[in-house]
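Colleague: My questions concern the predicted model and sequence given below.
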Amino acid sequence: MNNKIKIATFNIWKNDGEFPNRIFKLNNELKSNNFDIICLQEDYESEEFSSSKYLNKSLEFNYISTKTRRKVRNNQLSSSNLTILSKYKIKLIDEIFFNKNEKEERACQIIEVNIKDKKILLVNIHLSHISEQERISQIKKILQYLKKYNKLYNMTMFCGDLNALPNSKEIALIKENAFRDENIQFSHKDGVTIDYIFYKSDEKIKVHSKIVLKDYSDHYCLVSTFNFK
């Protein structure tokens, strides 16, 4: 197999900013960066337009989307989805909803990625921005759920917009459960890091992380390249 996997996580900011023009411009950028897997948060979808479906027209990746945070935006009913775009075969294992059907509903996707002889369990998440305790509760629920799956996979990944700073209790809780991350750059225009790609594996893996694509959202795109030895 190709021993290198390039994974990105990117909050694409619903329909805010110069929308949809910034999504149109982002299309070519995603293709030229040659990502293998893209985890999207705040992926806008209405009856008239879907950001991820538009972006995937040129990528032609495997596609799984979870509708969440449905409400009226600019006089139109829309959702702010979690979406996975993958060059490799993917399967939805489960969706976990927090505060379902409430104004600040949050969710996560649990996805299986098959890359020849490797099986990866991938969590794509957007945690609450309201309170530390709410985020801790959400993380605990996910970690408890993952316990029954971890041993079945070569690597487990925990990606997305966590709305938590690197020195927070939320991030400490994830690291206490043997997850690691390599990014040291800011992931948001306000000069903070709140987006992560955590991973856990018994295999020897070399990981390089960096920030790219700073002009298309209030978040920046975080990409990690995993080299299996």
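Modeller: That came through, no problem. Numbers count the residues shown, from 1 in each chain.

Colleague: alpha carbons only for contacts and neighbour counts from here, please
Modeller: Fine.

Colleague: And the strands in this protein?
Modeller: Shown for the chain, the strands assigned by DSSP state E span residues 4-11, 37-45, 62-66, 71-73, 76-86, 89-98, 106-115, 118-126, 155-161, 195-200, 205-212, 221-228.

Colleague: who touches the closest residue to residue 11 other than its chain neighbours in this structure?
Modeller: Among residues not flanking residue 11 along the chain, residue 41 sits closest, at 4.4 Å (Cα to Cα, 6 or more residues apart in numbering). By Cα atoms under 8 Å, 6 or more residues apart in numbering, residue 41 lies in contact with 9-13, 80-83, 125-126, 160-161.

Colleague: Kindly recompute the last result at 10 Å.
Modeller: The neighbourhood of residue 41, defined by Cα atoms under 10 Å, 6 or more residues apart in numbering, consists of 9-14, 52, 65-66, 68, 80-84, 108, 124-126, 159-161.

Colleague: so which of the strands of the chain comes closest to residue 183?
Modeller: Taking Cα to Cα as the criterion, residue 183 comes closest to strand 205-212 out of those, the separation being 5.2 Å.

Colleague: which helices and strands sit right next to the longest helix belonging to the chain?
Modeller: Longest helix of the chain, by residue count under DSSP state H: helix 132-146. When contacts are defined as 3 or more Cα pairs under 10 Å, 6 or more residues apart in numbering; DSSP states H and E, helix 132-146 packs onto strand 89-98, strand 106-115, strand 118-126, strand 155-161, helix 169-176.

Colleague: how about CSV for those, with mean neighbour count and distance to residue 146 added?
Modeller: Output for the helices and strands packed on helix 132-146, formatted as CSV (neighbours: other Cα atoms under 10 Å; distance: least, Cα to Cα, whole Å):
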stretch, mean neighbour count, distance to residue 146
strand 89-98, 15, 11
strand 106-115, 21, 9
strand 118-126, 22, 9
strand 155-161, 24, 9
helix 169-176, 16, 12
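
Colleague: Comparison target, given below:
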Amino acid sequence: MFDKDGEDERGALIVEIEYNEKNILILNTHLTNFDHKRRMEQIYQIRNYLDKKDFDLIILCGDMNSIPSSKELQCIRQHGFIDYNNNPTYEEGLILDYILSKSKFPIKVKSKILVQSLSDHHCLQNSFKI
């Protein structure tokens, strides 16, 4: 949980899977839209959690409320995560939603927008081939 019981309580859903003898962690989150400083604090909490884990593949996804060139996404990428989506996921052609991955083995990823009319965010899908 981020900012538990605060004005902008957020969190992350974490799933651990074993598939074909590979340990996979999927983390889905929705970072604050309040300000850059709070998002960075949330990213550091996520990074600290992930640093304590040893997985073959980590998938980090969610509404990051940050554009690709932001310091928030730079921080995530500096931690070894790769983003495969180049399509707008939000109004006005912005990319705010991500499915990023960090893998110890080669993977192939295809990314696409499935639906654009369910909400103000578009439905992003990544297909991972192991």
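Modeller: Structure received. The shown structure was predicted, so the numbers you read here are calculated from the model rather than taken from an experiment.

Colleague: Can you calculate the TM-score here?
Modeller: Remark: TM-score between the superposed chains equals 0.95 [TM-score structural alignment, normalised by the length of the second structure]; 130 aligned residues with a Cα RMSD of 1.1 Å.

Colleague: picking that back up, would CSV of the strands of the first structure with distance to residue 172 of the first structure be doable?
Modeller: Putting the strands of the first structure into CSV (distance: least, Cα to Cα, whole Å) gives the following:
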stretch, distance to residue 172 of the first structure
strand 4-11, 20
strand 37-45, 22
strand 62-66, 27
strand 71-73, 33
strand 76-86, 24
strand 89-98, 21
strand 106-115, 19
strand 118-126, 17
strand 155-161, 14
strand 195-200, 12
strand 205-212, 19
strand 221-228, 20
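
Colleague: These: which one's closest to residue 171 of the first structure?
Modeller: Proximity of these to residue 171 of the first structure was assessed by Cα to Cα; the nearest stretch is strand 195-200, lying at 9.5 Å.

Colleague: That closest one against the second structure, how far on average?
Modeller: On superposition with the second structure, the average gap between strand 195-200 of the first structure and its aligned counterparts reaches 0.4 Å (mean Cα distance after the TM-score superposition for the first structure).

Colleague: The helices and strands packed on helix 132-146 of the first structure: which one's closest to residue 189 of the first structure?
Modeller: Using Cα to Cα as the criterion, the shortest distance between residue 189 of the first structure and these is 13.6 Å, found for strand 155-161.

Colleague: mean deviation of the closest one from the second structure?
Modeller: Distance for strand 155-161 of the first structure, averaged over aligned residues: 0.5 Å (mean Cα distance after the TM-score superposition for the first structure).

Colleague: gap between the counterpart of residue 217 of the first structure in the second structure and residue 90 of the second structure?
Modeller: Residue 217 of the first structure maps onto residue 119 of the second structure when the alignment is built from TM-score structural alignment. The gap separating residue 119 of the second structure from residue 90 of the second structure is 9 Å, by Cα to Cα, to the nearest Å.

Colleague: cool, and residue 42 of the second structure?
Modeller: With distances defined as Cα to Cα, the gap from residue 42 of the second structure to residue 90 of the second structure amounts to 21 Å.

Colleague: Please apply the same query to residue 17 of the second structure.
Modeller: With distances defined as Cα to Cα, the gap from residue 17 of the second structure to residue 90 of the second structure amounts to 30 Å.

Colleague: And residue 12 of the second structure, by the same measure?
Modeller: If you go by Cα to Cα, the gap between residue 12 of the second structure and residue 90 of the second structure works out to 21 Å.

Colleague: swap in residue 60 of the second structure?
Modeller: Residue 60 of the second structure is 18 Å from residue 90 of the second structure, where distance means Cα to Cα.

Colleague: Neighbours of the counterpart of residue 32 of the second structure in the first structure, how many?
Modeller: Structural alignment (TM-score structural alignment) places residue 32 of the second structure against residue 128 in the first structure. Neighbour count of residue 128 of the first structure, defined by other Cα atoms under 10 Å: 22.

Colleague: ok, now which ones touch residue 113 of the second structure?
Modeller: Taking Cα under 10 Å, 6+ apart, we find residue 113 of the second structure in contact with 85, 86, 87, 88, 89, 122, 123, 124, 125, 126.

Colleague: try 8 Å this time
Modeller: Applying Cα under 8 Å, 6+ apart, the residues near residue 113 of the second structure are 87, 89, 122, 123, 124, 125.

Colleague: Could you do residue 98 of the first structure as well?
Modeller: Shown here is residue 98 of the first structure, whose contacts under the criterion Cα under 8 Å, 6+ apart are 105, 106, 107, 138.

Colleague: which residue lines up with the second one in the second structure?
Modeller: If you follow residue 106 of the first structure across to the second structure using TM-score structural alignment, you land on residue 10.

Colleague: Name the nearest residue to its match, ignoring sequence neighbours.
Modeller: Here the nearest residue to residue 10 of the second structure in space, its sequence neighbours aside, is residue 2; by Cα to Cα, 6+ apart that works out to 5.0 Å.

Colleague: I'd like to know how far the one you found sits from residue 103 of the second structure.
Modeller: On the measure of Cα to Cα, residue 2 of the second structure and residue 103 of the second structure end up 26 Å apart.
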